[in-house]
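In: Let's see this in three dimensions:
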Amino acid sequence: MKSRRRPYSEQRPFDTGGGVWSVPVPIPANPLGYTLIYAIESPAGPVLVDAGWNHPESWLALRDGLTAAGMDVREIRGVVVTHFHPDHAGLAGQVRQESGAWIAMHEADAALVRFMHDLEDGAHRDFQADMLRRAGAGAVEVTEVTARRPRPPAVPDLILQDGDLVDLPGRRLRTVWTPGHTPGHVCLHLEDADRLFTGDHVLPEITPHIGVYPYDRTDVDPLGDFLGSLEKVKDLGELEALPAHEWIFHDTAARAAEIGAHHEEKLRRLAGLLAEAEGPLTLWEVASRMTWNRPWEEFPAMSRGMAASEAAAHLRTLEVRGTVRRVKGSDPIRFVLHS
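Out: Sure thing, here's the model as predicted:
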């Protein structure tokens, strides 16, 4: 079964079969358009996979979409959040407030959510500004990127670990930890139906953002984690994928292989870019020379910040593999091909 992506105005709640409904929830002023929220029926009440963006329009879409599916938001048993990003976790707190539902999240993302709640706005801006400066961003870009801070999502009630079964009576919904897009991203394997809720990990056409925050961390390798997580999903076999964006599709394993090949090619191009450079490049210079879906000059500041974090993730993987190195003592930090 496949449901091609259409503009949000053409989206409707959709019965995917097997007691699972898809409910599109808009993301205001975002090119993705909407998040696909899934409601899984159970004798003890529905469980949601993700909840959507925290916005009045999004809340109405979720509430009314559940009603169209024959469900009442006040009867939701729980919300499993695939990862902490606002288009997935944003409304989980309001669902809990309306229904008393529990919120479940992987322990790695739960730790980030608690950190976000503890971090004051001024400290958050200072952190971002210093990170951007060390990457080689200009003063105007620093100011624009640090101007906004999303509201942190609700702190979860339940912590999930790899392999845990979700509290879903009558069904077998197993947690599959797939770090990369976030440290605690999870897919959810509905074992009694051979279906996989993939969140942002495996999407049918686009690929998720893989970044490093702060950009110059050397204790993590998100892209390496992501590539390993793709292998993990491939091992599950030809499952039907129910992703958070775009459309439902068959054979998760085949698409995971395609995404892995895409990033390996991107790593090869990046190594070639550094080989052709006349000298060490700042992270900002690397990002500006990479191939994106539009010219760097047309990127708004926020998109440049995300592109820099993705460039940092690819550089970090090349560094782990011994292909590139960072110039010792450089500020802004600079990278060269390893000699």
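In: going forward, measure contacts and count neighbours with C-alpha atoms only.
Out: OK.
In: residue boundaries of the helices in this structure?
Out: Using DSSP state H, the helices of the chain run over 56-68, 86-89, 92-99, 107-118, 121-135, 139-145, 222-234, 252-276, 283-289, 301-320.
In: which outside residues touch the first one?
Out: The one in question is helix 56-68. 12-13, 23-28, 39, 51-53, 72-73, 91 (Cα atoms under 8 Å, 6 or more residues apart in numbering).
In: Return the most buried member of the helices of the chain.
Out: helix 86-89 (a mean of 25; mean count of other Cα atoms under 10 Å).
In: By neighbours, which of the contacts of helix 56-68 wins?
Out: The member of the contacts of helix 56-68 surrounded by the most neighbours (other Cα atoms under 10 Å) is residue 51, with 31 neighbours in all.
In: One more, please, to line up against the first structure:
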Amino acid sequence: MLTEVTDGIHKLVIKFPKGMGEVNCYLIEGKNGYTVIDTGTDSIESKEGWKKVLSSGILIEKVVLTHTHQDHIGLAKWFQQEVGVPVIVSNLGYEEMRKNRNSHGRDRLNSLIIRHGGQSLPNKINEDPPIYDFEPNGFFENHQHIQLGEELFEAIWTPGHAPDHFCFYNENKKIMIIGDHVLNKINPVIGLWSGEEENPLKDYFLSLTELEKYPADITLPGHGDLIYDLHSRINELTAKHEYRLQQVLQSVTSESKTANQICHEVYGTVNIILNLSSFMATLTRLLYLESIGNVERQELDGVVKFKARE
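Out: Coordinates of the predicted model:
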């Protein structure tokens, strides 16, 4: 059930039926109980996984969140209100929670998809459970040192995968808790889930550069296997993004296209309802290319197309 990954830190894989299908939660030993990093989704399956752990007599001191995507924050409210455990989130994460408490974000997401050539999502796809409707017990900020178990970890703001994403680094033991910012065999999706046009891929590249300053002997990701050479993995991710950027740029060299059209070319026939991530990855690459002057947009009747600059 619990797997010790390094001294005093255990990994728990919580499974659920949708999305990634599972998430790595980490339990860090302390004299007052375990600090839990991330929770899993608000689902029966996730709760059952945690109930098995709690029934063994393990004491949880607090829950700390890397970011507020559903598979990481989903059971935070349950931990707080049903289990009686305080929940700690970043100030930026709290801002994202407040945004997600109403339907405006869902409306913006639909508008964004339609504006870039896609179709509106069905309501059942576009509905969030009330997982954000609670008040955290505490907050942390960028570069603040927070207690996780018996050790102090530096909270490092790493936007890109999520605007409120944080990693936690322990300098003494060279341990990086990295959430979804870097995964071992998967490329984290860089998306615009709030429906607001920003430049998260630029933020992601800058965050990867920031993490290169931290020597890590072991890196604990939110999904998949552990990472033992963080810098090499960062180089691999950067190279893959550069390849995809060139692929997207080549697609619009001779004619203008929507993000949805390019998504189909790059990833094959994609059902945007079932695989919104591919659409998002394509769109954020286009916005990055636009920001560095490689493509320009053309808007007609409310639909945006992109074309390479000559």
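In: Any chance of the helices of the first structure in CSV with distance to residue 46 of the first structure as columns?
Out: Listed next are the helices of the first structure as CSV, based on distance: least, Cα to Cα, whole Å:
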stretch, distance to residue 46 of the first structure
helix 56-68, 10
helix 86-89, 17
helix 92-99, 11
helix 107-118, 22
helix 121-135, 36
helix 139-145, 39
helix 222-234, 25
helix 252-276, 25
helix 283-289, 43
helix 301-320, 35
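In: which residue packs closest to the residue mapped onto residue 39 of the first structure from the second structure, ignoring adjacent ones?
Out: Alignment note (TM-score structural alignment): residue 39 of the first structure maps to residue 27 of the second structure. Of all residues not flanking residue 27 of the second structure in the chain, residue 36 sits nearest, at 4.7 Å (Cα to Cα, 6 or more residues apart in numbering).
In: quick one: contacts of stretch 331-339 of the first structure?
Out: Contacts for stretch 331-339 of the first structure (Cα under 8 Å, 6+ apart): 133-136, 216, 271, 274-275, 279-283, 322-327.
In: Thought residue 221 was touching residue 316 of the first structure, still the case?
Out: Yes: here residue 316 of the first structure lies in contact with residue 221, judged by Cα atoms under 8 Å, at a distance of 6.2 Å.
In: follow-up on the earlier one: keep only those of the contacts of helix 56-68 of the first structure that are in strands.
Out: Within the contacts of helix 56-68 of the first structure, residues falling in strands by DSSP state E are 23-26, 39.
In: Please convert the residues you listed to CSV, extending it with distance to residue 67 of the first structure.
Out: Shown next, in CSV, are those (distance: Cα to Cα, whole Å):
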residue, distance to residue 67 of the first structure
23, 10
24, 13
25, 13
26, 16
39, 11
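In: Which two among those residues are spaced furthest apart?
Out: 26 and 39 (16.1 Å; Cα to Cα).
In: can you give me the end-to-end distance of stretch 13-23 of the second structure?
Out: 6 Å (Cα to Cα, to the nearest Å).
In: Equivalent analysis for stretch 225-233 of the second structure, please.
Out: End to end - Cα to Cα - stretch 225-233 of the second structure spans 12 Å.
In: That one: how far from the chain's middle?
Out: 18 Å (Cα atoms, centre = their mean, to the nearest Å).
In: Kindly report the same for stretch 223-238 of the first structure.
Out: 15 Å.
In: in terms of contact, does residue 169 of the first structure touch residue 40 like I think?
Out: No: Residue 169 of the first structure lies out of contact with residue 40 (Cα under 8 Å); the separation is 10.7 Å.
In: Who has more neighbours out of these two?
Out: With neighbours defined as other Cα under 10 Å, residue 169 of the first structure and residue 40 compare such that residue 40 has more, 20 against 14.
In: gap between the residue nearest to that one when sequence neighbours are not counted and residue 177 of the first structure?
Out: Spatial nearest neighbour of residue 40 of the first structure, chain neighbours left out: residue 20 (4.6 Å); criterion: Cα to Cα, 6+ apart. In this view, residue 20 of the first structure and residue 177 of the first structure are 22 Å apart by Cα to Cα.
In: More neighbours: these two, which one.
Out: Between residue 20 of the first structure and residue 177, counted using other Cα under 10 Å, the more crowded position is residue 177 (23 against 18).
In: Which position in the second structure pairs with the more buried one?
Out: Checking TM-score structural alignment: residue 177 of the first structure goes with residue 157.
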